[in-house]
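Colleague: Kindly generate the corresponding structure for this input.
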Amino acid sequence: MTVKDMIATYPGSTALDGELLNRAISTLDECSTICAQCADACLGEPGLSPELADCIRTDLDCADVCAATSRVLARQTAFDADVARALVDACLAACTACAEDCESHADHMDHCRVCAEMCRRCEEVCREVLAAIG
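Modeller: Okay, the predicted model is just below:
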């Protein structure tokens, strides 16, 4: 079963458009996983520099914020737009910080390039969700 399938079985109406909700949850989940993987790959790089340590922290912050945002958006019963907006705002900030950090390493670390690209995609979805929430 996919997120889209689950949304289709929802007993009531959802606060967000079903297609946007599906795309947001899926993107947030994927971004969370990729950020965690990037942090792990950074740990495997030889000579862990303070700059790379910062990138790992940013990766892990983004992974956690994306995961929490996904879970809150998935709960549509008695949807609280203020809470959702605050989390999506935080997620947008975390994705921006992570993308910027990873982009600074992207020319010599492919895992950072992939992570930065994913974070930029997640930023776009966050902006769409914020516009939909109002």
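Colleague: from here on, contacts and neighbour counts on C-alpha atoms
Modeller: OK.
Colleague: and the residue located most distally from the centre of the chain, helix, strand or coil?
Modeller: Residue farthest from the centre of the chain, counting by Cα atoms, centre = their mean, is Gly47 at 28.0 Å. Of the three states, Gly47 takes coil according to DSSP: H, G, I helix; E, B strand; the rest coil.
Colleague: How about Thr77?
Modeller: Per three-state DSSP, Thr77 ends up coil.
Colleague: How about the contacts made by it?
Modeller: If a contact means Cα atoms under 8 Å, 6 or more residues apart in numbering, then Thr77 has Thr14 as its contacts.
Colleague: Now do the contacts for the closest residue to Glu19 other than its chain neighbours.
Modeller: Distance criterion Cα to Cα, 6 or more residues apart in numbering; nearest residue to Glu19, sequence neighbours excluded, is Lys4 at 7.6 Å. By Cα under 8 Å, 6+ apart, the contact set of Lys4 is 18-19, 22.
Colleague: Which helix or strand contains Lys4?
Modeller: Per DSSP states H and E, Lys4 falls inside helix 3-8.
Colleague: Return the distance of that helix from the chain's centre.
Modeller: In terms of Cα atoms, centre = their mean, to the nearest Å, the centre of helix 3-8 is found 19 Å from the chain centre.
Colleague: ditto for stretch 122-129
Modeller: 9 Å.
Colleague: Sequence B follows; please return its structure for comparison with A:
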Amino acid sequence: MAFGAGGGGYPRSVTSTPSQAELIRFLEDRFVCAQACTECARACALRASLVDPDGTEEQELVRRKGIMCAEVCDATCRMLAEQSQLDETGLRVQLEWCRSVCLESAHVFDSRPGAEEAAASCRACARACTDFLAGLT
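Modeller: As a prediction, this is how the structure comes out:
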């Protein structure tokens, strides 16, 4: 689905107004993505808080990635949840950024004991962003 110019943030699969089924599907997909972003932000913030801030360089990398991922996911969730007028280009950029940061964070978390849940949340968020992006085209 794509957004129409000035279409109020609704999918443009119908030139003027979307059908009720298309609108419901768009809103459901948007909610699923926002929910995955929220879960990832929570898991990454928790992971970052468990790392000793005066630890090794490797621990600092885990802490920084966790903080960055939590912030990007939180911003993406807010964009999906709060804006009634969506700018398609801005939304695509935010979703791509979120997906990229989540995949990088998951990679960093993979080899850290106890970070499996955060890595899984990051991957789930990246998938949700990818799926939502696919639905926009």
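Colleague: if we can go back for a sec, adding distance to Glu30 of structure 1, write the contacts of Lys4 of structure 1 out as CSV.
Modeller: Converted to CSV, the contacts of Lys4 of structure 1 look like this (distance: Cα to Cα, whole Å):
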residue, distance to Glu30 of structure 1
Gly18, 18
Glu19, 16
Asn22, 12
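Colleague: Just put those in a markdown table and tack on distance to Leu92 of structure 1, secondary structure and neighbour count.
Modeller: Below are the contacts of Lys4 of structure 1 laid out as a markdown table (distance: Cα to Cα, whole Å; DSSP: H, G, I helix; E, B strand; the rest coil; neighbours: other Cα atoms under 10 Å):
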| residue | distance to Leu92 of structure 1 | secondary structure | neighbour count |
| --- | --- | --- | --- |
| Gly18 | 21 | helix | 16 |
| Glu19 | 20 | helix | 11 |
| Asn22 | 17 | helix | 21 |
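Colleague: ok, those vs Leu28 of structure 1, which is closest?
Modeller: Asn22 (10.0 Å; Cα to Cα).
Colleague: I'd assumed Val3 was in contact with the closest one.
Modeller: Yes: Asn22 of structure 1 is in contact with Val3 according to Cα atoms under 8 Å; the separation is 6.0 Å.
Colleague: shared neighbours of these two, which are they?
Modeller: Among the neighbours of Asn22 of structure 1, none is also in contact with Val3 (Cα under 8 Å, 6+ apart).
Colleague: Leu91 of structure 2: what's it in contact with?
Modeller: By Cα under 8 Å, 6+ apart, the residues touching Leu91 of structure 2 are Met79.
Colleague: isn't there a helix covering it?
Modeller: Yes: assessed with three-state DSSP, Leu91 of structure 2 lies in a helix.
Colleague: corresponding residue for it in structure 1?
Modeller: Mapped onto structure 1 by TM-score structural alignment, Leu91 of structure 2 lines up with Ala84.
Colleague: Relative to Ala68 of structure 1, how far out is its match?
Modeller: The gap separating Ala84 of structure 1 from Ala68 of structure 1 is 10 Å, by Cα to Cα, to the nearest Å.
Colleague: repeat for Cys112 of structure 1
Modeller: Distance from Cys112 of structure 1 to Ala68 of structure 1, by Cα to Cα: 22 Å.
Colleague: The two: which has the busier surroundings?
Modeller: Applying other Cα atoms under 10 Å to Cys112 of structure 1 and Ala68 shows that Cys112 carries more neighbours, namely 29 against 18.
Colleague: Ala132 of structure 1 versus that one, what's the distance?
Modeller: Distance from Cys112 of structure 1 to Ala132 of structure 1, by Cα to Cα: 30 Å.
Colleague: ok, now Ile56 of structure 1?
Modeller: 32 Å.
Colleague: list the buried ones in stretch 102-113 of structure 2?
Modeller: Neighbour-count burial for stretch 102-113 of structure 2, counted by 16 or more other Cα atoms under 10 Å, picks out 102-106, 108-109.
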